[in-house]
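Peer 1: generate a structure from the sequence data that follows.
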Amino acid sequence: MLLEEFMQNFATQFEAVEEALVEARSELNDADLPDGIGPLRLSKIEIANIVVHASGYTVDQRDDKTAAETQNDFLIMEGLDELSEQLYLHQYPYTVAEVMDGFHRDMVALIRLTPSLMRPLAPVVRQFKVETSSRLSTSRKFETLLSMIEGILDHLPADTPNYALRILDEVADFSECMTIVTEKVEREDPVAANDNVAAA
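Peer 2: All right, here's what the predicted structure looks like:
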């Protein structure tokens, strides 16, 4: 399928994407949640699955694909990934400060409802309040948050409710979106040019 054809087709499917997202969110929040918890949000993976399914697009696995076809596949999948991330972020308030305040309230509610979460979540709550002054320092803040969440998920108390796990996943997903990804490229150290050669 040509890239232009796909884009035209997907434009007509976008209403179906929105309907599927509304339905999935409503199913998620139909569960009995305690006061102070919710609404829960869809994960990045859940949204990506809805977007890809609604697009009807599957990568052609033929071995004899042309370079143009391979490039089209790449551009379409990249576009779907970007759209999924934007739809994911659209679930949150417009400013990072508002998102942090919301996560802070969620963590306080989780600790109130499940006191055994106080110890693992206390460092996360403190990290929400870290001030940042640039895009890079904001990225580092969220990199730290992501690392913290990944570190505690396997060591949570046995009485941790499912909705707490979803909220922690929300923090991890949001943090991943806010982290600047840099490619680590192996490079040789440059050889210093030294004009200051000692006299013989």
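Peer 1: from now on I want contacts and neighbour counts done on CA atoms only, so please keep to that.
Peer 2: Will do.
Peer 1: so where's the longest helix in the protein?
Peer 2: Longest helix in the chain, counting residues (DSSP state H): helix 3-29.
Peer 1: and the helix or strand containing residue 103, how far out from the chain's middle?
Peer 2: Element membership of residue 103, judged by DSSP states H and E, is helix 96-113. Remark: helix 96-113 is offset 18 Å from the chain centroid, using C-alpha atoms, centre = their mean, to the nearest Å.
Peer 1: quick one: contacts of it?
Peer 2: Outside helix 96-113, the residues that touch it by C-alpha atoms under 8 Å, 6 or more residues apart in numbering are 36-37, 92-93, 117-118, 121, 125, 128-129, 164, 167, 171.
Peer 1: sorry, back to before: mind listing what's buried along the longest helix of the chain?
Peer 2: Across helix 3-29, burial judged by 16 or more other C-alpha atoms under 10 Å covers 10, 16-17, 20-21, 24, 28-29.
Peer 1: how about the residues you listed in CSV, adding distance to residue 81?
Peer 2: Shown next, in CSV, are the buried residues of helix 3-29 (distance: C-alpha to C-alpha, whole Å):
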residue, distance to residue 81
10, 14
16, 17
17, 14
20, 17
21, 16
24, 19
28, 22
29, 25
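Peer 1: how many other residues sit next to residue 135?
Peer 2: Residue 135 has 12 neighbours, counted by other C-alpha atoms under 10 Å.
Peer 1: please generate a structure for the following sequence too, so the two can be compared:
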Amino acid sequence: MRVEEFMENFVDQFAAVEEALDEARKELNDADLPDGIGPLRLSKVEIANIVVHAGGFTIDDRADKTAAEKQNESLIMEGLDELSEQLYLHQYPDTVSEVMDDFHRDMVSLIRLIPSLMRPLSPVIRQFKVETTSRLSTSRKFETLLSLVEDLLDDLPDETPNYALRVLDEVADFSECMTIVTEKTEREDPVPANDNVAAA
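Peer 2: Model prediction:
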């Protein structure tokens, strides 16, 4: 499928995407949640799956795809990834400080419901309050937050309620969106400008 064809089809299908997102959110929040928890948000992966399937896009598994077909498919997937991330972020307030306030309220609710989380959540709550002055410092704040939450999720006991896992996953997903991704490329060391050798 060409990019232009896909875009025309997707515009027609976008109402179906929105309807599928609304249904998934309703199903998520119709669960029996304790006071102070919710509304829960869909994860980035859940939104991406809905966007791809409700939008009518399927990966072409043919082995004989041309270079142009592969490029079109790559462009479509890149566009869908971007759209999915924007739809994910659209679930949150407009400013980062408002999002941090919401997350802080969520953490307080979790501690009230599961007092054993007070100690592991304390570093996360402190990180919410870290002030940033640039896009780079904001990215570093969220890199740290993502690392803290991922470590916490790895150490939680098996009996941790699903709603607690979802709230923590929301923090991790949002932090990942706020982190500047840099590609690591293998580079050869530069050729020295002289042949001096460091003393042994």
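Peer 1: superposed, what's their TM-score?
Peer 2: Both chains were compared after superposition, and using TM-score structural alignment, normalised by the length of structure 1 their TM-score is 0.93; 196 aligned residues with a C-alpha RMSD of 1.5 Å.
Peer 1: the longest helix of structure 1 against structure 2, how far on average?
Peer 2: Averaged over the aligned pairs, helix 3-29 of structure 1 sits 0.6 Å from structure 2 after superposition, using mean C-alpha distance after the TM-score superposition for structure 1.
Peer 1: tell me which other helices or strands that helix touches.
Peer 2: Where contact means 3 or more C-alpha pairs under 8 Å, 6 or more residues apart in numbering; DSSP states H and E, helix 3-29 of structure 1 is packed against helix 44-55, helix 67-89.
Peer 1: point out the most buried one among those.
Peer 2: Mean neighbours per residue, mean count of other C-alpha atoms under 10 Å, is largest over the helices and strands packed on helix 3-29 of structure 1 for helix 44-55, with a mean of 18.
Peer 1: so that helix matches what in structure 2?
Peer 2: Residues 44-55 of structure 2 are matched to helix 44-55 of structure 1 when aligned by TM-score structural alignment.
Peer 1: and the matching stretch, how far from the chain's centre?
Peer 2: For stretch 44-55 of structure 2, the distance to the chain centre is 13 Å (C-alpha atoms, centre = their mean).
Peer 1: what lies in contact with that stretch?
Peer 2: Contacts for stretch 44-55 of structure 2 (C-alpha under 8 Å, 6+ apart): 9-10, 13-14, 16-17, 20-21, 58, 80-81, 84-85, 87-88, 173.
Peer 1: what about 7 Å?
Peer 2: Stretch 44-55 of structure 2 has contacts (C-alpha atoms under 7 Å, 6 or more residues apart in numbering) with 10, 13-14, 16-17, 20-21, 81, 84-85, 88, 173.
Peer 1: ok, stretch 150-167 of structure 1 next?
Peer 2: For stretch 150-167 of structure 1, the surrounding residues in contact (C-alpha under 7 Å, 6+ apart) are 110, 116, 120.
Peer 1: of the residues you listed, buried ones?
Peer 2: For these, buried by 16+ other C-alpha under 10 Å: 110, 116, 120.
Peer 1: which single one of the residues you listed is nearest to residue 182 of structure 1?
Peer 2: Ranked by distance to residue 182 of structure 1 (C-alpha to C-alpha), those are led by residue 120 at 29.0 Å.
Peer 1: how about the helices and strands packed on helix 3-29 of structure 1 in JSON lines, adding distance to residue 147 of structure 1?
Peer 2: Listed next are these as JSON lines, based on distance: least, C-alpha to C-alpha, whole Å:
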{"stretch": "helix 44-55", "distance to residue 147 of structure 1": "18"}
{"stretch": "helix 67-89", "distance to residue 147 of structure 1": "20"}
